[in-house]
Structures are given as C-alpha cells and as structure tokens.
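Enquirer: Here's a sequence, model it:
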Amino acid sequence: MKKGYVFVYGTLMDGFWNYEKHLKPHVIGKWEAWVSGTLYHLREGYPALLEGDNPVYGNLVQCRQFDKAIAILDRLEGYHGPGHTNLYERITKAVFLHDGEVFEAFTYVYSPARLHEVEKFGILIPSGSWREYIEERKAVK
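Expert: This next block holds a predicted model:
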C-alpha cells in the first residue's frame, strides 16, 4: 500500500463540512473513486459503509503529513484501534479510479458491532452516492 491515501465517502468529501474543517489542510491530491460495499444514511446525519458488492462513490484523497491527518480522522471517526469499541473501523480497501487504476487506501467502515443500529435505523442508499442522496433530500425540502 502506498502511504498517504484515504478513501472518503461522506462528510469528509470535498464540499462537506468535515472536509473543510479537518481534511482540506492535509490534501495534496483527490480523485473521484469508488469501493465495493453497501452504503446507508444514519439518523445522526452521516453515512455508514458496510461490506458488500455494490459500488460506493467518494474521493480518494492523498495527504501530506499523513500520520497527523490520520490521527485527526481516527478521532473524528471514533476509531481507537484494534480491539477497542469503535464507531468505525479503519481498514484497507481496494479503491478504483474511473480510469481503471486501482489503489489500496485506508477506509472507515461502520463497526460490525453496531450493525443492529444500521439494520434498525439506517436508510439504504441504492445509488452508492451519499452526495447524491444529500442533494436529493435538499431538493425535496
């Protein structure tokens, strides 16, 4: 895995609040990309990526000062390390660019220990795009 890459699919994408506040100062490159999974919108107002076979769209982000950036993201995503009770788990996933290039990058997936919350309260996003889901919700209001 090339160090310095993370895949984001929710509030950490360009144009959303956590990108501007936490990630943008560290970004040296970003690309439209996708991973395999299943995407849900949670009642708390952010998405949850679960394992699955559908495309989930977001951004592959390359960061400078990666260790500092990933520490910020770990805190934001409620990741305290392996063996802890985490909100999200930080794993390595294959990330696909639209030109066919494949990267390995850190990705935050919703903790399997919290699957019952997603099943009970989550809204499946069939398109795999949280950005599209949020834009459609704004259009309805």
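Enquirer: Please count neighbours and contacts with C-alpha atoms only from this point.
Expert: OK.
Enquirer: I'd guess Trp54 is in a strand, am I close?
Expert: To be clear, residue 54 is Asn; Trp isn't right here. Yes. Per DSSP: H, G, I helix; E, B strand; the rest coil, Asn54 lies within a strand segment.
Enquirer: Does it touch Gly37 like I think?
Expert: Yes. Assessed by Cα atoms under 8 Å, Asn54 is found in contact with Gly37 at 5.2 Å.
Enquirer: Please name the nearest non-neighbouring residue to Tyr5.
Expert: Counting by Cα to Cα, 6 or more residues apart in numbering, Tyr5 lies nearest to Gln62, which is 4.5 Å off, once chain neighbours are set aside.
Enquirer: hang on, that neighbour packs against Lys30?
Expert: Yes. Contact status for Gln62 versus Lys30: in contact at 6.2 Å, counting by Cα under 8 Å.
Enquirer: The two: which has the busier surroundings?
Expert: A direct count of neighbours by other Cα atoms under 10 Å for Gln62 and Lys30 places Gln62 higher, at 20 against 17.
Enquirer: want to put them side by side, so please do this one too:
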Amino acid sequence: MIRVFVYGTLLQGESNHGIVAPYLLSVRPGVVRGALYDAGAYPAMVLSGEVSSAPLVEGEWLVVEPEGLRRMDELEEYYGPGADNDYERVWIRDALREEREGWVYVWRHSRGCPPLSCGSWRNYLRGREAGGEKH
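Expert: Below is the predicted model of the structure:
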C-alpha cells in the first residue's frame, strides 16, 4: 500500500487518471503547502515547506498498489534519487491531517512557468476554459 498526493492530471476525472486507476485502492481529499505553476497541459508544484502561512495546494491522496507507483514514476519521468528526473518524488505530510503522508512529485523551482493564482488545478482549468480570469 503506497500513498501519493496528486494535484494535477492524475486527479480523478483528469486526463492522466486512467494511468493509475487500475492500481487504485482508495482516494481521499487533501492539501499540502506549496505553489502551483502552469506548465501548459499540466501543473507543477514547488513545495513551500512547513510554514503555516504558506499557500495550500488542493489535491487527492491516492492509495495505490506498487505497480501504480511505477506507472506514475514513468509518467512524471522520475528515474530515481540523483537521476536526471523531470519531477522529483519526495515525502510530504498533509497540511491539515498530519497523520496522512506519502509521496508527491515536485519541481525544485518554477523553471520560469507562470504561477497559478489559486491552489487548485481544477479551478484554474475551469477559469482557463471559460476564457476568464485564471483563478
């Protein structure tokens, strides 16, 4: 049983959820401290640490079988510690439920991508699709 926090295209109902769905054991809502960035078709998150004033990122805690983690590693181009990874996989705790902890895929910095003005990829997409202000 492996717990992973997801915040973008791996969320239920989003474009890459089917990659992990066959290996999914449970889903719970969650939030972590960080900032989201628009990388085009997907978001990236940069962690803010444990500072209580840091912004919150909404997402889901997925509990998956080991093959589910391997499939997510492939999608996120995570090859292991010290490798030339696109995303790093790091251990994190939920900002509101400290007993909930697990892996998350993050960038170390924004790579020049624009920040989202909210902590929810879904809300941001709705605003973008409506042609309105990016929430």
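Enquirer: Mind checking the TM-score on these two?
Expert: The TM-score (TM-score structural alignment, normalised by the length of structure 2) is 0.86; 127 aligned residues with a Cα RMSD of 1.6 Å.
Enquirer: if we can go back for a sec, pull the contacting residues for the residue nearest to Tyr5 of structure 1.
Expert: With contact taken as Cα atoms under 8 Å, 6 or more residues apart in numbering, Gln62 of structure 1 is in contact with Gly4, Tyr5, Val6, Val27, Ile28, Gly29, Lys30.
Enquirer: Against Lys93 of structure 1, how distant is the fourth one?
Expert: I take that to be Val27 of structure 1. Applying Cα to Cα, to the nearest Å, the value for Val27 of structure 1 to Lys93 of structure 1 is 19 Å.
Enquirer: Which helix or which strand is home to Ala105 of structure 1?
Expert: strand 102-110 (DSSP states H and E).
Enquirer: what's next to that strand, contact-wise?
Expert: 1-8, 48-51, 60, 77, 87-97.
Enquirer: Show the residue spans covered by the strands in structure 2.
Expert: Under the criterion DSSP state E, structure 2 contains strands at 2-6, 24-38, 43-47, 56-64, 88-93, 101-106.
Enquirer: Distance to Pro115 of structure 2 added to those, as JSON lines?
Expert: Below are those laid out as JSON lines (distance: least, Cα to Cα, whole Å):
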{"stretch": "strand 2-6", "distance to Pro115 of structure 2": "18"}
{"stretch": "strand 24-38", "distance to Pro115 of structure 2": "4"}
{"stretch": "strand 43-47", "distance to Pro115 of structure 2": "9"}
{"stretch": "strand 56-64", "distance to Pro115 of structure 2": "12"}
{"stretch": "strand 88-93", "distance to Pro115 of structure 2": "19"}
{"stretch": "strand 101-106", "distance to Pro115 of structure 2": "14"}
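Enquirer: looking at these, which is closest to Pro114 of structure 2?
Expert: With respect to Pro114 of structure 2, and counting by Cα to Cα, the nearest of the strands of structure 2 is strand 24-38 at 5.5 Å.
Enquirer: residues in contact with the aligned partner of Met45 of structure 2 in structure 1?
Expert: If you follow Met45 of structure 2 across to structure 1 using TM-score structural alignment, you land on Leu49. Going by Cα under 8 Å, 6+ apart, Leu49 of structure 1 touches Gly37, Thr38, Leu39, Tyr40, Tyr108, Val109, Tyr110.
Enquirer: Nothing else from me, thank you.
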